[in-house]
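> I'll drop the sequence and a predicted model, then ask my questions.
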Amino acid sequence: MAATPLEDLIAKAIKDADKSFFNEDYAKQARAVMAALKKAGYEVAPVRPPEGLVEWAKDNIPFGRLRPAELITQMYSMMVENVRRFDR
């Protein structure tokens, strides 16, 4: 089975992060993967929202006349962009 574009992105980040043959720096590789994902527009987030994020999102709902799809898109982006604030 062929690798997905996301798998290719992760593999390249690991390959580029550490060229040593011995004593690989796995933390460095992990940082490279996280940076590559972020640069490609991804964010690693928990499946369930961290405590506080839902309440915060409720207080920051975009106001105005939005179509349901626009509201969901804005809410999704807002919550994913802010998940790190509450994921501690």
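In hand now; what should we look at?

> all contacts plus neighbour counts: C-alpha atoms, from now on.
OK.

> Okay, and the residue most central in space within the chain sits in which element?
Closest residue to the average C-alpha location of the chain: Glu43 at 0.7 Å, with CA atoms, centre = their mean. Glu43 belongs to no helix or strand when assigned by DSSP states H and E.

> and it, what does it touch?
37, 80-81 (CA atoms under 8 Å, 6 or more residues apart in numbering).

> so of those, which ones are in helices?
37, 80-81 (DSSP state H).

> Using JSON lines, lay out the residues you listed together with neighbour count and distance to Glu24.
JSON lines is the format used below for the ones in helices among the contacts of Glu43 (neighbours: other CA atoms under 10 Å; distance: CA to CA, whole Å):
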{"residue": "Leu37", "neighbour count": "17", "distance to Glu24": "21"}
{"residue": "Val80", "neighbour count": "16", "distance to Glu24": "31"}
{"residue": "Glu81", "neighbour count": "14", "distance to Glu24": "31"}
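
> try this one next to it:
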Amino acid sequence: MTSIVETIAQSIKRADRTLFNENYVKQAEAVVEGLRRAGYEVVPLRPPEPLVEYAVENIPFGRLRPSDLIRTLYTTMVSNCRRFTG
């Protein structure tokens, strides 16, 4: 799987029609960092299996309202995604 930084870098490179080569990875890293500062995280559409296993082991058991369970699951998976995708 291609990292989000590489994906953005390739997109910037394809969009740039100048004669000079730029550091697209540096630009892509800046975009991803800006997204994170704004409260976003870029994650794959399908979670990697190790992340699913991590979430299963770290989601609290017991009686949770469905909305609380979904919020906890979402937060756990998104906030830990980088640990399992690079």
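Yep, it's here. Just so it is clear, the structure is predicted and the values come from calculations on it, not from any experiment.

> Drop the TM-score for these two in here.
Superposed pair, TM-score by TM-score structural alignment, normalised by the length of structure 2: 0.70. Supporting alignment: 69 aligned residues with a CA RMSD of 2.0 Å.

> one step back: relative to Gly34 of structure 2, how far out is the aligned partner of the residue nearest to the centre of structure 1 in structure 2?
By TM-score structural alignment, Glu43 of structure 1 lines up with Glu41 in structure 2. Distance of Glu41 of structure 2 to Gly34 of structure 2, given as CA to CA, to the nearest Å: 10 Å.

> what does Ile59 of structure 2 give?
29 Å.

> swap in Pro48 of structure 2?
In this view, Pro48 of structure 2 and Gly34 of structure 2 are 24 Å apart by CA to CA.

> How about Phe61 of structure 2?
Counting by CA to CA - Phe61 of structure 2 and Gly34 of structure 2 are separated by 35 Å.

> residue in structure 2 matching Glu24 of structure 1?
Using TM-score structural alignment, Glu24 of structure 1 lines up with Glu22 in structure 2.

> Setting the sequence-adjacent residues aside, check what's closest to its match.
Distances taken as CA to CA, 6 or more residues apart in numbering place Lys13 nearest to Glu22 of structure 2, at 7.9 Å, with adjacent residues excluded.
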